[in-house]
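K.L.:
Okay, structure incoming, though there's no sequence with it:
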């Protein structure tokens, strides 16, 4: 198959989940990390790894993201151990942030696991499209997820752009459509998973 991938950007309605997160006095970003990772881990086409010429499935994924350093306006690569339990993951994230926030460098948390996928957020930029480009030519079958700044509509709805990039050898449009359907269903009912 041709070494192609595709990217879609969808505005997702985060209104109810955002309100529920703020009611708990939590940060939105780690909740976003856990929710996306949980939903990706429910679809085997998004968990394909490769060693040499052999493809295989991971049991789950680990979010690898960036931490911003306000002191010198740089970012560093980070990852947090995934847990299906939102409270456990949230505490893992806070512990990592406390440990590594003041460290600088390209990747500040060592021993990133093989099942780590790229997920991030650009909180100060609302975009209509975001497409990451690979310059090393190496195949990557794991998704790349990027969220942008949400905008509030006149009706009070919070819409957040979410970019999803995937290798076409492992996923088609209907796989990504299913992901976005499940994502919006979860965002609309945070009481089912956030409590």
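P.N.:
All right, it came through fine. Remember, it's a predicted structure, so these values are computed and weren't measured experimentally.

K.L.:
Going by C-alpha atoms from here, please, whenever you check contacts or count neighbours.
P.N.:
Fine.

K.L.:
Just list the residues touching residue 179, thanks.
P.N.:
Residue 179 sits next to 39-40 when contact means CA atoms under 8 Å, 6 or more residues apart in numbering.

K.L.:
and the residue nearest to the spatial centre of the chain, which of the three is it?
P.N.:
The structure's the chain has its C-alpha centroid closest to residue 119; by CA atoms, centre = their mean the separation is 3.5 Å. Remark: residue 119 carries the secondary structure label strand [criterion: DSSP: H, G, I helix; E, B strand; the rest coil].

K.L.:
what's the neighbour count on the residue nearest to it when sequence neighbours are not counted?
P.N.:
Counting by CA to CA, 6 or more residues apart in numbering, the nearest residue to residue 119 once its immediate chain neighbours are dropped is residue 145, at 4.6 Å. A count of neighbours around residue 145, defined by other CA atoms under 10 Å, yields 25.

K.L.:
how distant is the strand or helix carrying residue 145 from the center of its chain?
P.N.:
Using DSSP states H and E, residue 145 sits within strand 144-148. Averaging C-alpha positions (CA atoms, centre = their mean, to the nearest Å) puts strand 144-148 6 Å from its chain's average.

K.L.:
next SSE after that strand?
P.N.:
Tracing the chain C-terminally past strand 144-148 and defining elements by DSSP H and E, one meets strand 151-152 next.

K.L.:
contact partners of that next one?
P.N.:
126, 158-160.

K.L.:
Now for residue 75: which residues touch it?
P.N.:
Residues in contact with residue 75 (CA under 8 Å, 6+ apart) are 66-69, 104-106.

K.L.:
try this one side by side with the last:
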């Protein structure tokens, strides 16, 4: 068990979601997900005006919202529900040879510090080969990937049922709709750990963060 970022453990015997947790955890695949279009107009403008990375602006906003949503930090570890935080990103990074590696990016509240560290870590991954999975077992992370070539309305994830229920995000292609720029975002969670209400709260917080880049 990787205890990095472990905050506490939930006593499932007295947990108000005990029955829900036990029901969904007994399923062959307890995960569920959805795709939501987020309004990234402000983030796109901020990226242009600051000459910053649109991806990093969106990633930072998503991490801010993730860290404000406790249920996205719940993990099933050795049959215990553990709460982790702060939560960081494991993001797929494309290389010039069209392979990708997984880049661990620490969440830092200040965007300039976050972006500077992220750029450094991204360059390290680009300079390597292989998938860079040395941080794959950390529970204090959330998985991110991006498909900037495709606008999608549904998506399925490759799923490791032994990952403890780590949430998975995919950012799609941002496209113009009228005077706005919208981007599809897919999210998959473990239903024993997070319900629709919790996911809805995340997306509300994500949109607020995007609107205040």
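P.N.:
Ah, there it is. What you see is a predicted model; the values in this text were computed from it and never measured.

K.L.:
what's the TM-score here?
P.N.:
Here the superposed chains carry a TM-score of 0.88, computed using TM-score structural alignment, normalised by the length of structure 1; 186 aligned residues with a CA RMSD of 1.7 Å.

K.L.:
circling back to that earlier point, of all the contacts of strand 151-152 of structure 1, which two lie farthest apart?
P.N.:
Based on CA to CA, the longest span within the contacts of strand 151-152 of structure 1 runs between 126 and 158 and measures 11.8 Å.

K.L.:
one step back: would you format the contacts of residue 75 of structure 1 as TSV with neighbour count included?
P.N.:
Converted to TSV, those look like this (neighbours: other CA atoms under 10 Å):
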residue	neighbour count
66	19
67	20
68	14
69	14
104	16
105	10
106	11
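
K.L.:
Restricted to strands, list those.
P.N.:
Among the contacts of residue 75 of structure 1, the members falling in strands are 66-69 (criterion: DSSP state E).

K.L.:
nearest to residue 186 of structure 1, of those residues?
P.N.:
residue 66 (24.3 Å).

K.L.:
The strand holding residue 145 of structure 1 vs structure 2, mean deviation?
P.N.:
Its aligned residues in structure 2 lie a mean 0.6 Å from strand 144-148 of structure 1 after superposition (mean CA distance after the TM-score superposition for structure 1).

K.L.:
Tell me the spacing between the alignment partner in structure 1 of residue 157 of structure 2 and residue 103 of structure 1.
P.N.:
Counting by TM-score structural alignment, residue 157 of structure 2 lines up with residue 132 in structure 1. Distance, residue 132 of structure 1 to residue 103 of structure 1, using CA to CA, to the nearest Å: 26 Å.

K.L.:
tell me the contacts of the residue nearest to the centre of structure 1?
P.N.:
33, 63-65, 144-146.

K.L.:
What is the equivalent residue in structure 2 for it?
P.N.:
Checking with TM-score structural alignment, residue 119 of structure 1 has residue 144 as its match.

K.L.:
And residue 36 of structure 1, by the same measure?
P.N.:
Residue 36 of structure 1 maps onto residue 62 in structure 2, by TM-score structural alignment.

K.L.:
and its match, what element?
P.N.:
In the assignment (DSSP H and E), residue 62 of structure 2 maps to helix 54-67.

K.L.:
Check which helices and strands the next helix or strand after that helix sits against.
P.N.:
Sequence-wise, the next helix or strand downstream of helix 54-67 of structure 2 (DSSP H and E) is strand 74-77. Here strand 74-77 of structure 2 touches strand 80-84, going by 3 or more CA pairs under 8 Å, 6 or more residues apart in numbering; DSSP states H and E.

K.L.:
list the buried ones in the strand it packs on?
P.N.:
Buried residues in strand 80-84 of structure 2, counted by 16 or more other CA atoms under 10 Å: 81-84.

K.L.:
As TSV, the residues you listed with distance to residue 55 of structure 2 would be great.
P.N.:
Below are these laid out as TSV (distance: CA to CA, whole Å):
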residue	distance to residue 55 of structure 2
81	31
82	30
83	27
84	25
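
K.L.:
in structure 2, what residues pair with stretch 171-187 of structure 1?
P.N.:
Aligned using TM-score structural alignment, stretch 171-187 of structure 1 spans residues 194-210 in structure 2.

K.L.:
So which of the contacts of strand 151-152 of structure 1 are in strands?
P.N.:
Short answer: the contacts of strand 151-152 of structure 1 in strands (DSSP E) are 158-160.

K.L.:
all helices of structure 2, in order?
P.N.:
Ranges of helices within structure 2 are 18-25, 41-50, 54-67, 111-126, 196-211, based on DSSP state H.

K.L.:
Please identify the deepest-packed of those helices.
P.N.:
Most buried of the helices of structure 2, by mean neighbour count (mean count of other CA atoms under 10 Å): helix 54-67, with a mean of 21.

K.L.:
Output the contacting helices and strands for that one.
P.N.:
On a contact count with 3+ CA pairs under 8 Å, 6+ apart, helix 54-67 of structure 2 meets helix 41-50, helix 111-126, helix 196-211.

K.L.:
ok, residue 107 of structure 2 to residue 46 of structure 2 distance?
P.N.:
As for residue 107 of structure 2, its distance to residue 46 of structure 2 is 19 Å (criterion: CA to CA).

K.L.:
what do you get for residue 33 of structure 2?
P.N.:
29 Å.

K.L.:
What residues in structure 1 pair up with stretch 41-53 of structure 2?
P.N.:
The aligned range for stretch 41-53 of structure 2 is 15-27, by TM-score structural alignment.

K.L.:
sorry, back to before: identify the residues contacting the match of residue 36 of structure 1.
P.N.:
Counting by CA under 8 Å, 6+ apart, residue 62 of structure 2 has contacts 206, 209.

K.L.:
Cheers, nothing more for now.
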